[in-house]
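Peer 1: got a structure for you, letters missing:
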């Protein structure tokens, strides 16, 4: 994708539905009894992977692409059917990890597979606690996909402290707890997104009968526009109907600390999720040191925060982000390598980054590493640099934001 800078952003954007909430809507709709409708669902490749897995287990899911809507005819908590073939999670770590927890409590055998990238991502983090719950689960070298799950002699509740900040691990345990005897407690040292807890509470209110769900806009997708408008002179945008769950708003807190001009208005609750409109306009940013405790609230946004820091005055230090190494690519190394191509003053730490703002930036040819968040972050950075840059292999953006460039061309000036 060729990108011409130097630009500004003007107008109103409706970002796609939240990816995390869309996954969970499909999961809880499928294990509830009766019909669940999901509005503003994100119909990206990752969500389609989750949908296909449940279809393989006998759940009827109808997709209305024009209206971003799903209609799920749930089978109930104990109504899933044995799949006739391995469940293909594609590139979606969320699909694999959450389904592992759900499937650990079923009375049939199942296998979870993924693409080449997902097959290299660590799964021992969910295998170990599920085994502690008496789950019969194994992976390649007990660490990687494929994941083989067999019926257990009965799951048992556990008291588990997360060794790392991971909403996916927490969610796998909580989903398994639906089929476990006794009480399950999960303790986390750092706050992580709580969409599973909120949706579990929402569905349990009516004993897992089908519900209506509205998926708010994804704040992780909104983050690219927040940073873009903050660093591009003359920019002023509004992001409508974005999820502002406090476990996800670390990006807002960080940008405000850097001097960003951001305000959230019209906050309301929809199916137990807070939603609001975010107003952002250009403001000179300054470097800061991020508190490692905030990582659970914004780890996905670190690549675009690094881009913003490249244009800030002073030094930005990011620590406690070691989880970035285990995403679709090693995001720490990827962002360092690519921002240096633009003249960025950036270096890698074992668990983070040090970025010094600079005016000596220039266009370049950039690689996405087939990672959607790297591709979008680089695109925002290139948009604020005079001249023509190119970001290669941008098809990966379909994983979370299929209309990213379409939205960009509508608001760029």
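Peer 2: Structure received. Here the structure is a predicted model, which is why all the values come from computation and not from measurement. Numbers count the residues shown, from 1 in each chain.

Peer 1: For the rest of this, base every contact and every neighbour count on C-alpha atoms.
Peer 2: Noted.

Peer 1: Chain neighbours aside, what residue packs nearest to residue 90?
Peer 2: Distances taken as C-alpha to C-alpha, 6 or more residues apart in numbering put residue 114 closest to residue 90, at 4.6 Å, once the chain neighbours are dropped.

Peer 1: show me what contacts that neighbour?
Peer 2: 88, 89, 90, 91, 92, 96, 145, 146 (C-alpha atoms under 8 Å, 6 or more residues apart in numbering).

Peer 1: Please look at residue 333 and residue 350 and confirm they touch.
Peer 2: No - assessed by C-alpha atoms under 8 Å, residue 333 is found out of contact with residue 350, at 10.0 Å.

Peer 1: Who has more neighbours out of these two?
Peer 2: Neighbours per residue (other C-alpha atoms under 10 Å) separate residue 333 from residue 350, with residue 333 holding more: 16 against 11.

Peer 1: For stretch 138-151, buried residues please.
Peer 2: 138, 139, 142, 143, 144, 145, 146, 147, 148, 149, 150, 151 (16 or more other C-alpha atoms under 10 Å).

Peer 1: Count the residues that sit near the closest residue to residue 231 other than its chain neighbours.
Peer 2: Counting by C-alpha to C-alpha, 6+ apart, residue 231 lies nearest to residue 282, which is 6.0 Å off, once chain neighbours are set aside. Neighbourhood size, residue 282 [other C-alpha under 10 Å]: 23.

Peer 1: another structure for you, compare them:
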């Protein structure tokens, strides 16, 4: 896991338009799930385009510790020799999740229906994140937990086999909680039913069906009802991971706010449950064209052609939040460069991410001269109307990222449209999701210092 003892400050600057064709790392959500379901299939699953960031590597290491044979055969190419549903083994040491909340919550679901005990540990940032929303329903399935105060890591859990099938309505929109329960249901007799009042990203459902699990999905007055038939037998697959839309968000917004820019981003997943940022930016006036639309491995994919555009502030509908929840930090940067006011609501979830993203973004935006108001569930941002952001001036201060990779990349992009430098306190958290972010940006003619 990353060593955060010695920060590495950095900044980006633009000396002219951004231009070029780039590809971003594989989708983080799909990469996690491909490894996990491959580990539960009997036979060999082959994955290409896997995101080789620290979060996904934490998932791979934990699955190895529980008996799966996982090996890297080339750049982004991995093979997983699975142990079968119910075949995970007792890990000999604690499972180090680094900074990855997705790894932690989904693997807790896997362990919940196995007769094993596992201890989850993480870095300082992850150890502040509450796990109660997963602990509560998994406890109803029979798993037992010894967690740190507030339901946080370090946490030790013991699964139950056979686990108790569950019908559960998600109290908050969370793809991680939904996925954890579906993974627990794979080794649980009978039917595990999850009711989702607000739709969230559906990668787990798509991939479970692809691996051979039986799912019934229906729309009801209460929401989306997902029924998983337990004691499944999963068949190995060949998985092609599309580019991560959450990573594509950074060069996309960079191209929109740097005058004269013209950028293509290839092979991006445009799953409707993940494409909210594109929809919102287009509503603000962004020139974003989807080209070469196609389906790869059951996921819709396209190339994005993005040109510099004057943006106009809007009221972002709260209903769209689940489809772009990780992209709000970079949307706030786009809003800061727009004409007029952008208002966001319904974003309480951002307070329990890698950092309190509402508070951290509000403080950072104010530091670089943006007019911003923080509410309990969102931010209201008054844009510059296309004028350069003021930046930090010569104060010598830095943007405090709170070890949050998306905060670091968002303010780095803001620096491309700033009158004076925007210095980020640490580049290393970026490696959790986008290891080649700086190389990609310099390839588009940005300058790093």
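Peer 2: All right, it came through fine. Quantities reported herein were computed from a predicted structural model and do not represent experimental measurements.

Peer 1: Out of the buried residues of stretch 138-151 of structure 1, which sit inside strands?
Peer 2: 138, 139, 144, 145, 146, 147, 148, 149, 150 (DSSP state E).

Peer 1: mind listing what the residue mapped onto the third one from structure 2 touches?
Peer 2: Aligned by TM-score structural alignment, residue 144 of structure 1 pairs with residue 152 of structure 2. Going by C-alpha under 8 Å, 6+ apart, residue 152 of structure 2 touches 127, 128, 129, 130, 131, 132.

Peer 1: Can you find the partner of the first one in structure 1?
Peer 2: What it means is residue 127 of structure 2. Per TM-score structural alignment, residue 127 of structure 2 is aligned with residue 119.

Peer 1: and that match, how far is that from residue 394 of structure 1?
Peer 2: Residue 119 of structure 1 sits 21 Å away from residue 394 of structure 1, going by C-alpha to C-alpha, to the nearest Å.

Peer 1: For burial, what's the neighbour tally of the closest residue in space to the match of residue 144 of structure 1 that isn't next to it in sequence?
Peer 2: Sequence neighbours aside, residue 130 is the residue nearest to residue 152 of structure 2 in space, at 5.0 Å (criterion: C-alpha to C-alpha, 6+ apart). Applying other C-alpha under 10 Å, we find 19 residues neighbouring residue 130 of structure 2.

Peer 1: do residue 187 of structure 1 as well
Peer 2: Neighbour number of residue 187 of structure 1 under other C-alpha under 10 Å is 12.

Peer 1: same deal with residue 432 of structure 2?
Peer 2: The burial count for residue 432 of structure 2: 24, using other C-alpha under 10 Å.

Peer 1: One more: residue 217 of structure 1?
Peer 2: Going by other C-alpha under 10 Å, the residues that sit close to residue 217 of structure 1 add up to 27.

Peer 1: Which position in structure 2 pairs with it?
Peer 2: Match for residue 217 of structure 1 (TM-score structural alignment): residue 243.

Peer 1: For PyMOL, write a command that selects the buried ones of the contacts of residue 152 of structure 2.
Peer 2: In PyMOL, a selection of the buried entries from those looks like this (16+ other C-alpha under 10 Å):
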select buried, resi 127+128+129+130+131
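
Peer 1: For the residue of structure 1 most remote from its centre, give me its contacts.
Peer 2: Most distant from the centre of structure 1: residue 153, at 33.6 Å, with distances by C-alpha atoms, centre = their mean. Counting by C-alpha under 8 Å, 6+ apart, residue 153 of structure 1 makes contact with residue 134.

Peer 1: Now do the SS call for it.
Peer 2: At residue 153 of structure 1 the chain is in coil, as set by DSSP: H, G, I helix; E, B strand; the rest coil.
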